[in-house]
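Asker: Sequence and computational prediction follow.
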Amino acid sequence: MTPGLTPLPARLQGHSVSAGRPWPMGASLDGDGVNFAVFSAHAELIELCLFSPDGRKELVRLPFRERDGDIWHMHVGGLTPGAVYGFRAHGPYVPEQGHRFNPHKLLLDPYARALEGRLRWSDAVMGYKIGSNRGDLSYDTRDSAFAVPKAVVTDTSFTWGNDRPPRTPRCETVIYEAHVKALTQLHPDIDKGLRGSYLALASDPVIAHLQRLGVTAIELLPVQAFVDDRFLVAKGLRNHWGYNTLAFFAPEPRYMAKGALWEFQTMVRRLHSAGIEVILDVVYNHTAEGDQWGPTLCYRGLDNASYYRLADGGRHYVNDTGTGNTLNLTHPMVLRMVMDSLRYWVEVCHVDGFRFDLATVLGREPHGFDPNGGFFDAIRQDPVLSRVKLIAEPWDIGPGGYQLGQYPHPFHEWNDQFRDGVRRFWRGDAGMTPDLAKRLLGSAERFDHSGRSATSSVNFLTAHDGFTLEDLVSFTVKRNWANGEDNRDGHSDNHSDNMGVEGPTEDPAVQSARALRKRNLLATLFLSQGVPMLLAGDELGHSQGGNNNAYAQDNAVTWLDWANPDESLTEFIAKLAGLRRAHPVLRQRRFLHARKRAWDSQLDVVWRKPDGCTPTPQDWHDPAFRALGVELRMAAEGQDSRCDAVLAYFNCGGAVDLVLPASTRWELQLDTTRPDLSSAPVPASLPAQSVLMFASVPFAGQAQGESR
């Protein structure tokens, strides 16, 4: 034992304490015990607290005696997987200067790989005295250990066998955004004991459904351990979505059937075996500790001034996230934690990519958003992370928060302009056809720069945040009353259309119109350049009753009703995915700019009116221009390609005569007014409210793709 260190009490005899090492961070098994390393630049003393296996009894406190720079470290010999622990940090409690140390509050290890227990909301988890006239400047001396989750020493080893990441090319990717529990909780073919869990998501019925749809990647709403907000618990609700992260390395326990990391790893392995990638929605912009009135659970108590971006001398928090606090990724140790977390999910859990919530926060430097900022530089040079899929939600509520199109390669970006423009076109808003043209070509005006590809745009009609597809065609007004916020929450401008009746209806004409509108929206999604993303449940006809902000609805509002699926819509989406796979021109890497191809002098894009002519400038500026055709070939900047051409028409108006260009022989492969159509001759008219897609067919004696 290192001289000067306090020996363990009799109940922990057989364990030895030594200096250990400052790496890796967190609790690391090494065969002889566990090494602990934790960061704090401003603490005066940090203690390791060991607990009984159930986390209820604190057994011993061991002070860290060794410090390497700002890393405090210690080795405890004889500890094994399953050991439960936390930290206490001593230091100044001077909120006006940004310091909120309070050793009465047990702190979670920021690198915790697993959790024991859940957060029990109590005034004891606050660093200040609730009700004090000094507010958050007061100091609370109650011990919070009984109320907070503890970290668990975890053996992360797993038998991966021959698991390999699918590494689906970006241009072939089809994303399915889903919630672990909502997707599986009501599935009748999943064992009741597994429903709502990672293992349920890895079950044969779910995998078969994803394969049927043509999905290549499932994007999971947050699965990093999170907490239920106190105001929700008081209302009898829960944080269903999970954008309230507490532990960036630990899988959320509520989705575990057995309480073990191997459940998550098994899910990934099984999805990989089916050729499906796993993308995690991650929240590195803020934590569950909120603003100065929030609890002291981890980061605030370890080093508030380092982990968070502070204002007003340090007492208050910069709130670019709308959640009360903002992580300070300009601090090297906070950035290191985020990078370590990302690598952990890739290397230990084999995930294939990440969708970054409010990603503008991650790129905001002191001078503003910077696409060459520290976070982006770190992730792009990283040999592990630079090869996985990276998706940005390109906005936040901070200054200069809207940054669509400004992220560096290889980031994809959620394209809200696609969502809104396509919705408005099919709703019949005047003058939206020019905008539709931009969205069909991958929003090049936003993304075609700095060597970025046409797959930079993640195109979506719906996502977890907003109306489902069924509600998009059924409601004009949000109905969020169940959230307990008097319907003030959620967006009010949804560009939706109820097709004549608000809410559910038995009117067959309205039902037919809604079904057609959904098919038109989906066809536009799959026929556009970029990466298409589906919202789980849209293929089933899932409705949330008009709730467009169901973040707190862990119930039948969000759980998918597998007992009453819209089989025809599911099959239609599968058909669209099949067409996209069959025609490479629909999923190109290069942007299309109506340039001549060197090998055949044909333009890679030609815009068409239903009469076969190209639109004039007057047409493009005509607010009544509602039927647009686009003839697509492989990009002129590419190599000589013999792929077929595609001609698609999008008509949000009435029926019109149709004349196709005679230079090519065309075969009808999609008509949204006849969803069961497989192929047919060219019709004489373009139906009202329709999408038609034709593929080129060689003339007799002509090779496929050869120009005539």
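Answerer: Here it is on my side, so go on. Residues are numbered from 1 along each chain as shown.

Asker: Please make it C-alpha for all contacts and neighbour counts, starting now.
Answerer: OK.

Asker: Please tell me how far the closest residue to residue 155 other than its chain neighbours sits from residue 340.
Answerer: Closest residue in space to residue 155, ignoring its immediate chain neighbours: residue 81 at 5.9 Å, by CA to CA, 6 or more residues apart in numbering. Shown here: residue 81 relative to residue 340, a distance of 21 Å by CA to CA, to the nearest Å.

Asker: before we move on, what about residue 470?
Answerer: Note on residue 470: its distance to residue 340, by CA to CA, is 40 Å.

Asker: quick one, which of these two is more surrounded?
Answerer: Taking other CA atoms under 10 Å, residue 470 and residue 340 do not tie; residue 470 has more neighbours (26 against 17).

Asker: Please identify which helix or strand holds the more buried one.
Answerer: helix 469-472 (DSSP states H and E).

Asker: Just want the most central residue of this structure.
Answerer: residue 281 (3.1 Å; CA atoms, centre = their mean).

Asker: hang on, that residue is in a strand, isn't it?
Answerer: Yes - counting by DSSP: H, G, I helix; E, B strand; the rest coil, residue 281 falls inside a strand.

Asker: Could I get the buried residue list for the top helix by length along the chain?
Answerer: Looking across the chain with DSSP state H, the single longest helix is helix 508-526. If you call a residue buried by 16 or more other CA atoms under 10 Å, then helix 508-526 has these buried ones: 510-511, 513-526.

Asker: closest to residue 535 among those?
Answerer: residue 522 (11.2 Å; CA to CA).

Asker: list the contacts for the closest one?
Answerer: Listed by CA atoms under 8 Å, 6 or more residues apart in numbering, the contact set of residue 522 reads 461, 573.

Asker: Then residue 483?
Answerer: Contacts of residue 483 (CA under 8 Å, 6+ apart): 550, 552-553.

Asker: State the distance from it to residue 475.
Answerer: Distance, residue 483 to residue 475, by CA to CA: 18 Å.

Asker: what does residue 338 give?
Answerer: For residue 338, the distance to residue 475 equals 40 Å [CA to CA].

Asker: and here's the other structure:
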Amino acid sequence: MPTRPVASVPRSLDAPAAPGVTLTADGAEFAVVAECARQVDLCLFDESGTESRVPLTRHRGGVWCGAVAGVGPGTRYAYRAEGPWRPEEGLRYNPSKLLLDPYGRAVEGEVRWNPTVFGHEVDAAFSGDGSVRDDRDSAPDMPRNVIVDDHFDWDGDSQLFTPWDRTVIYEAHVRGLTMLNPDVPQELRGTYAGVAHPATINHLQRLGVTAIELLPIHASTSEPHLVKLGLSNYWGYNTLGFFAPHAGYACASDPQSAIDEFKGMVKLLHRAGIEVILDVVYNHTAEQGASTGATLSWRGLDQSNYYRLDSRGHDVDVTGCGNTIDMTHETPLRMVLDSLRYWVTEMHVDGFRFDLAVALGRERDDSFHPDHPFLMAMRTDPVLSRVKLIAEPWDIGSHGWRTGQFPHPMADWNDKFRDAVRTFWLRDLAADAAGHPGHGVADLAMRIGGSQDTFGSRSPLASVNYVTAHDGFPLADLTAYNSKHNGANGEGNRDGSEHNLSWNFGVEGHAAANEETETLRRRVVRNMLGTLLLSAGVPMLLGGDEFGRGQGGNNNAYCQDNEISWFDWGFEPWQRDLIDTTAYLTSLRAAHPVLRQREFLPDHDTGSSPVLRWFDQDGAAMTSDAWADGSTRTVQALFDGDNIGDDNLLLVLHGSCDHAIVSLPSSSSGHAWELLWDSAIDNPADIPSTTIEHSAGYPMRAASLAIFKAPSR
């Protein structure tokens, strides 16, 4: 290969450049960490794809640097690293492998897994058998990094910092959200620009959403086994670059325009009052396991530092994806923190949801600790500590379930809330239909009150409440399928969770269900939405649940980039009713601060805080026997807003298969109760004007939820 001379580097070898590419007056300075390498070359590519190599200079800490004149935005580049090949020590240097820049801000092209030369799970040109070095050049099948310009006209934009107590999160996929929306121009569907289109923003605003949480938008690639099946990693949990937006979600064709399109999306969402939260995957990379995976970037630069390895040089995998990033080492720790700060300061995002966050908090002995250096760094960082930080509080490693154990200011996905709501409105309803007792109402009451048993040392706002997420059944499928139907994934229906807590109401799927069954299913969907949006904590809606989107029983649609996952915007009348219902419930939440408490509600009249009190079907205070009785199917929650100038609100949850007359308790003000919403009514616009005196009865339909208000004193 022709070699381009490196310009003189006017810096001390003890003061290396920051990792990545830094533009200079006459070119650019490159820096990459490869601590155990003997030599690192910068690879530059001209318009024809011809490669030229520039030897870099080793600086302190194994940072390899070099300044090159005449390069700038639009230049394609990558690296090659020479060094020891000792897999048993975690050293896998191989100069025949082209390596992406861990700090690259744009990735152009795809990893091409040539199906004719698969070795084990992957192309032998990338991995061989994992122990013998394969010297075939990977460059023809590798993407490139591209230098980009950070300049963008933000026009005064900045993060919104919406208070947690006013936050309603909407989880969605950039592509699936708009691929079928006829109100979005064809060329913008499935893109960042599509998310920012007025049709999309108007829908989010109508719902009362304050933040959109996007499934991974970091540059990613598909796993080889999916390529062999003719599928792709639709969800994007297979990261190829932590600083680059995924180019496939841009309507623009060049890397610079893709970055500008992402920034434009954020700017327009902010203008509409909607925050942008990114689902980020820092626990593993797309390189999979060393014995069957590929050398794409980190493995070829510094595997022993980037990944958790055992004493034999094998991956310690607590992610289920073949590898785990070692957050106890300074190199990956700095990379992740730099990446987070980049997305906040340069891309203006408002927060992050950390996939398999326990893996990020594991110490050198693999135990989880809330004071792990990474978690401490985010807590003390002047940039990161101010944005929204949300943990998925588990991984698949030993003692990997840690809901409620992450430190302030983080919030946790609350799977206890998910399971309690599904149990009460689905599994126990099925038990009631069969004449069996269920689990009672105590756990559900704990979740409605903010899960004090789990987040008592923090706040109800540390609990991100959800009933459904991208992983699992959407709400409509929870009421239509007892079993998963994942045949389209090509794994013989073996993938996906068996723990769904769903109930099909006696008929599997929709095709054979009659109108009576569908009516009851839709009511239970409204019940679950109501419980979610009227409980203490921070609600997260799965995009599409607001109009009853289904996936045909697929509870693991990670590889379905098609109509299984895409939103169908051709609404039936019942779907429009459900959208109106969702919007009405979020408006109730916004209007009543008693539902949005920042501290836990005491269960007796003390201090100036509102009080949460519980009553049975007869309007009497719940007793210990009633709490412990698994056959209890009706409970009333009274949110007393007197001391904060809010109304008294009464939630009546009736989880029985039979209709019942429920006696309403007295409000603290002595005023009568006014009906605000009843899930037995399809559209909130049809709620009748109804006033119920205290101790009077209200007819609750089978499996329904109602909410009443009484003015405060």
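Answerer: Everything's here; your move. As the structure is a prediction and not an experimental result, all values here were calculated from the model.

Asker: tm score of chain vs chain?
Answerer: Put the two chains on top of each other and the TM-score (TM-score structural alignment, normalised by the length of the first structure) is 0.93; 678 aligned residues with a CA RMSD of 2.1 Å.

Asker: and the equivalent of residue 262 of the first structure over in the second structure, what element?
Answerer: When the second structure is aligned by TM-score structural alignment, residue 262 of the first structure is paired with residue 260. Using DSSP H and E, residue 260 of the second structure sits within helix 255-271.

Asker: Run through who's touching that helix.
Answerer: Contact partners of helix 255-271 of the second structure, identified using CA under 8 Å, 6+ apart, comprise 74, 106-108, 146, 148-149, 152, 154, 157-160, 192-193, 195-196, 201, 245, 247, 250-252, 275-276, 347-349.

Asker: Now which residue in the first structure aligns to residue 107 of the second structure?
Answerer: That one, residue 107 of the second structure, aligns with residue 115 by TM-score structural alignment.

Asker: Now for residue 84 of the first structure: which residues touch it?
Answerer: 50-55, 116, 150-153.

Asker: With distance to residue 372 of the first structure as new columns, can those residues be given to me in JSON lines?
Answerer: Converted to JSON lines, these look like this (distance: CA to CA, whole Å):
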{"residue": "50", "distance to residue 372 of the first structure": "42"}
{"residue": "51", "distance to residue 372 of the first structure": "44"}
{"residue": "52", "distance to residue 372 of the first structure": "47"}
{"residue": "53", "distance to residue 372 of the first structure": "46"}
{"residue": "54", "distance to residue 372 of the first structure": "46"}
{"residue": "55", "distance to residue 372 of the first structure": "44"}
{"residue": "116", "distance to residue 372 of the first structure": "39"}
{"residue": "150", "distance to residue 372 of the first structure": "37"}
{"residue": "151", "distance to residue 372 of the first structure": "35"}
{"residue": "152", "distance to residue 372 of the first structure": "37"}
{"residue": "153", "distance to residue 372 of the first structure": "37"}
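
Asker: ok, and the residues you listed in the second structure?
Answerer: On the basis of both residues aligned by TM-score structural alignment, their matches' CA atoms under 8 Å, what survives of the contacts of residue 84 of the first structure in the second structure is 50-52, 150-153.

Asker: Can you say which of those are buried?
Answerer: The neighbour count (16+ other CA under 10 Å) marks 50-51, 150-153 as buried among those.

Asker: between those, which is nearest residue 415 of the first structure?
Answerer: If you rank those by distance to residue 415 of the first structure using CA to CA, residue 151 comes first, at 37.7 Å.

Asker: Alignment lookup: that closest one to the second structure.
Answerer: By TM-score structural alignment, residue 151 of the first structure lines up with residue 145.

Asker: ok, now residue 321 of the first structure?
Answerer: So residue 321 of the first structure corresponds to residue 319, using TM-score structural alignment.

Asker: Tell me who's in contact with its match.
Answerer: Here residue 319 of the second structure is in contact with 283-284, 356, 359, 395-397 (CA under 8 Å, 6+ apart).

Asker: Can you select the buried ones from those residues in PyMOL?
Answerer: Buried members of the contacts of residue 319 of the second structure can be picked out in PyMOL with the line below, counting by 16+ other CA under 10 Å:
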select buried, resi 283+284+356+359+395+397
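
Asker: Start and end of stretch 539-547 of the second structure, how far apart?
Answerer: Using CA to CA, one end of stretch 539-547 of the second structure lies 17 Å from the other.

Asker: What residues sit buried inside it?
Answerer: 539-547.

Asker: Also stretch 396-414 of the second structure?
Answerer: Result for stretch 396-414 of the second structure [16+ other CA under 10 Å]: buried residues 397, 400-414.

Asker: how much space is there between the equivalent of residue 603 of the second structure over in the first structure and residue 641 of the first structure?
Answerer: Using TM-score structural alignment, the partner of residue 603 of the second structure in the first structure is residue 594. As judged by CA to CA, residue 594 of the first structure and residue 641 of the first structure stand 16 Å apart.

Asker: and what of residue 150 of the first structure?
Answerer: 58 Å.

Asker: Now do the contacts for the closest residue to residue 312 of the first structure other than its chain neighbours.
Answerer: Closest residue to residue 312 of the first structure apart from its sequence neighbours, by CA to CA, 6+ apart: residue 96 at 8.0 Å. Counting by CA under 8 Å, 6+ apart, residue 96 of the first structure makes contact with 137, 312-315.

Asker: out of those residues, which is most surrounded?
Answerer: When neighbours are counted by other CA under 10 Å, residue 315 leads the contacts of residue 96 of the first structure with 20 neighbours.

Asker: How many residues are close by whatever residue of the first structure lines up with residue 219 of the second structure?
Answerer: With TM-score structural alignment as the criterion, residue 219 of the second structure lines up with residue 225 in the first structure. Neighbour count for residue 225 of the first structure, taken as other CA under 10 Å: 23.

Asker: Burial check on the nearest residue to residue 225 of the first structure once chain neighbours are set aside, number of neighbours?
Answerer: The shortest distance from residue 225 of the first structure to any non-neighbouring residue, by CA to CA, 6+ apart, is to residue 252 (3.9 Å). Residues lying near residue 252 of the first structure (other CA under 10 Å) number 25.
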